[in-house]
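Novice: With the sequence up front, the predicted model follows.
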Amino acid sequence: MTTTLITGANKSLGHETARRLIEAGHTVWMSARDPERGQRAADALGGRFVQLDVTSDASVARAAETIAAAGGIDVLINNAGVLGPTRPAAELTAEDALSVYDTNVFGIIRMIRAFAPILRRSTAPTIVNVTSGLGSFSAVHDPERVEFEVLAPLYTSSKSAVTMLTVQYARAFPEMRVNAADPGYTATDFNGHGGHQTVQEGTDAIVELATRDGKGPTGTYIDRFGVAPF
């Protein structure tokens, strides 16, 4: 049986990913910063809850200890992310950038550092990093795509970093499958439910990568239609 950990799993894409993977037979650890909301979400789906704040080394370490003691994981899905401030670009500060990157980028680094030793015990170790087409150079330069219309320097650049981290970790850990998933423009709390995709469509790429049983390519970037341009 496959055991999976999802960060930021109490709502939106993380919650739907958990629902689908539990339905597919995975044992799913659903993490959240807020213990009450996280436990309630896990209870509703039949998942396991672990409190985890990806911006805290201590919190990540505690979660790793808890999960290792319970038998470990096969799949790590780095889903937690923040949009950050929506002020005009000229008003953004370095502190704003640190806040966004602390979750979206540094959080992934914390998680991989803590969970790589645990994943190595699996026969099919897998890491899925949730990125965004907003971090794709190809997408943001294409006037036919929705990403072309978005101006959000901190969020978009953080997702470019996530995709490159994916490539680099894939090279560093050839024994694992490390890939990035772009959910696409999905209706969630993140965008005020303005996306044109359903939350199920938005999790297609994530679920695809999480259910390959340690097989297939590594270091790739996909959306629900297949390999995506970066």
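Specialist: Perfect, I can see it now. Bear in mind that the values here come from a model prediction, so they are computed numbers and not experimental data.
Novice: use CA for all of it now, contacts and neighbours both
Specialist: Noted.
Novice: ok, now how distant is V178 from Y155?
Specialist: Computed with C-alpha to C-alpha, to the nearest Å, the distance linking V178 and Y155 is 22 Å.
Novice: and the two? which has more neighbours close in?
Specialist: V178 (30 against 23; other C-alpha atoms under 10 Å).
Novice: where exactly do the helices run in the protein?
Specialist: Counting by DSSP state H, one finds helices in the chain at the ranges 12-23, 35-45, 57-69, 94-104, 106-119, 137-140, 153-172, 199-202, 204-210.
Novice: May I see those organised as a markdown table, with distance to W29 added?
Specialist: Output for those, formatted as a markdown table (distance: least, C-alpha to C-alpha, whole Å):
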| stretch | distance to W29 |
| --- | --- |
| helix 12-23 | 8 |
| helix 35-45 | 8 |
| helix 57-69 | 8 |
| helix 94-104 | 19 |
| helix 106-119 | 13 |
| helix 137-140 | 33 |
| helix 153-172 | 22 |
| helix 199-202 | 19 |
| helix 204-210 | 14 |
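Novice: try this one next to it:
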Amino acid sequence: MYFLQCDLDAKDETRRTFGARIHGESDSLNLDYEAEFATQTGSSMGKEIDASMFAAQFGYRSKALPKNMRIWIGFDYASGDRSAEDNKDGTFDQLFPLGHAYLGYIDMVGRKNTLSYSQGVSLQATKRTTVTLALHQFRRARDTDALYNAGGAVAREPGNGLSRKVGNELDLSISHKYSDHVNLLFGLSHLRPDDFIEQTGASESIRFAYAQAVFTY
């Protein structure tokens, strides 16, 4: 378990982030877990900052499952609020966003004004190859706030969108350790838009295929 404090000072904004993370596993229950929480205070453009996030994931392994298989469920929440009716800024700021890390490989959704439910299964098919299938179900935390992408930029303004339902993303990835210095990654992703996207503009499905090679020394 660890605690984190991060201060950000910029023109017209002072943001302080306090957070904690815990992780571990229970051999008797065949469970592993991790949870993270952060809260933000300060001021932005004359408004008082009051934002927070929470994320958790629980994994399960058992002899009843095929060898080297892990099933997991996850939840990710980041507050949102762009209401002009009060003097508060409730939208969580990711500060240092990471692509693909938490909310799917397409990066349509970031950790700002979001509710995400996820389920997945991973299988170590061989000593060097791992196959993962994950489903993410995206919603906006507040219907008055925008949809933000993985980089933190506005992906879709709220406009006439009354629904919080953003869409569902299915990710298939294959990781292969080719050698001690080379790791290969292949994947297919599909995002099906839901009501909010359909209410605010173009709403075609997104399909994404990729291949990656990483060399370390």
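Specialist: Perfect, I can see it now. Only a predicted model underlies this, so the values are computations on that prediction, with no experimental measurement involved.
Novice: quick one: TM-score?
Specialist: Scored against TM-score structural alignment, normalised by the length of the second structure, the superposed chains reach a TM-score of 0.30; 126 aligned residues with a C-alpha RMSD of 6.6 Å.
Novice: circling back to that earlier point, right, so of the helices of the first structure, which gets closest to Y221 of the first structure?
Specialist: Each of these has some distance to Y221 of the first structure by C-alpha to C-alpha; the shortest is helix 153-172, at 7.1 Å.
Novice: buried sites along that closest one?
Specialist: Of the residues in helix 153-172 of the first structure, those with enough neighbours to count as buried (16 or more other C-alpha atoms under 10 Å) are 153-167, 169-170.
Novice: re earlier: could you say which of the helices of the first structure is packed most deeply?
Specialist: By mean neighbour count, with neighbours taken as mean count of other C-alpha atoms under 10 Å, helix 204-210 ranks first of those at a mean of 24.
Novice: Just name whatever secondary elements that one is in contact with.
Specialist: Helix 204-210 of the first structure makes packing contacts with helix 12-23, strand 126-130, strand 177-181, strand 221-223 when contacts are defined by 3 or more C-alpha pairs under 8 Å, 6 or more residues apart in numbering; DSSP states H and E.
Novice: would you turn those into CSV with distance to A58 of the first structure?
Specialist: Rendered in CSV, the data for those read as follows (distance: least, C-alpha to C-alpha, whole Å):
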stretch, distance to A58 of the first structure
helix 12-23, 22
strand 126-130, 21
strand 177-181, 24
strand 221-223, 30
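Novice: so which of the ones you listed gets nearest Q39 of the first structure?
Specialist: Judged by C-alpha to C-alpha, the one of those that comes nearest to Q39 of the first structure is helix 12-23, at 12.0 Å.
Novice: quick one, the closest one and helix 35-45 angle?
Specialist: On the basis of axes from the mean of the first three to the mean of the last three C-alpha atoms, to 10 degrees, helix 12-23 of the first structure is oriented at 40 degrees to helix 35-45.
Novice: and helix 12-23 of the first structure, what other elements does it pack with?
Specialist: In this structure, helix 12-23 of the first structure makes packing contacts with strand 27-32, helix 35-45, helix 199-202, helix 204-210, judged by 3+ C-alpha pairs under 8 Å, 6+ apart.
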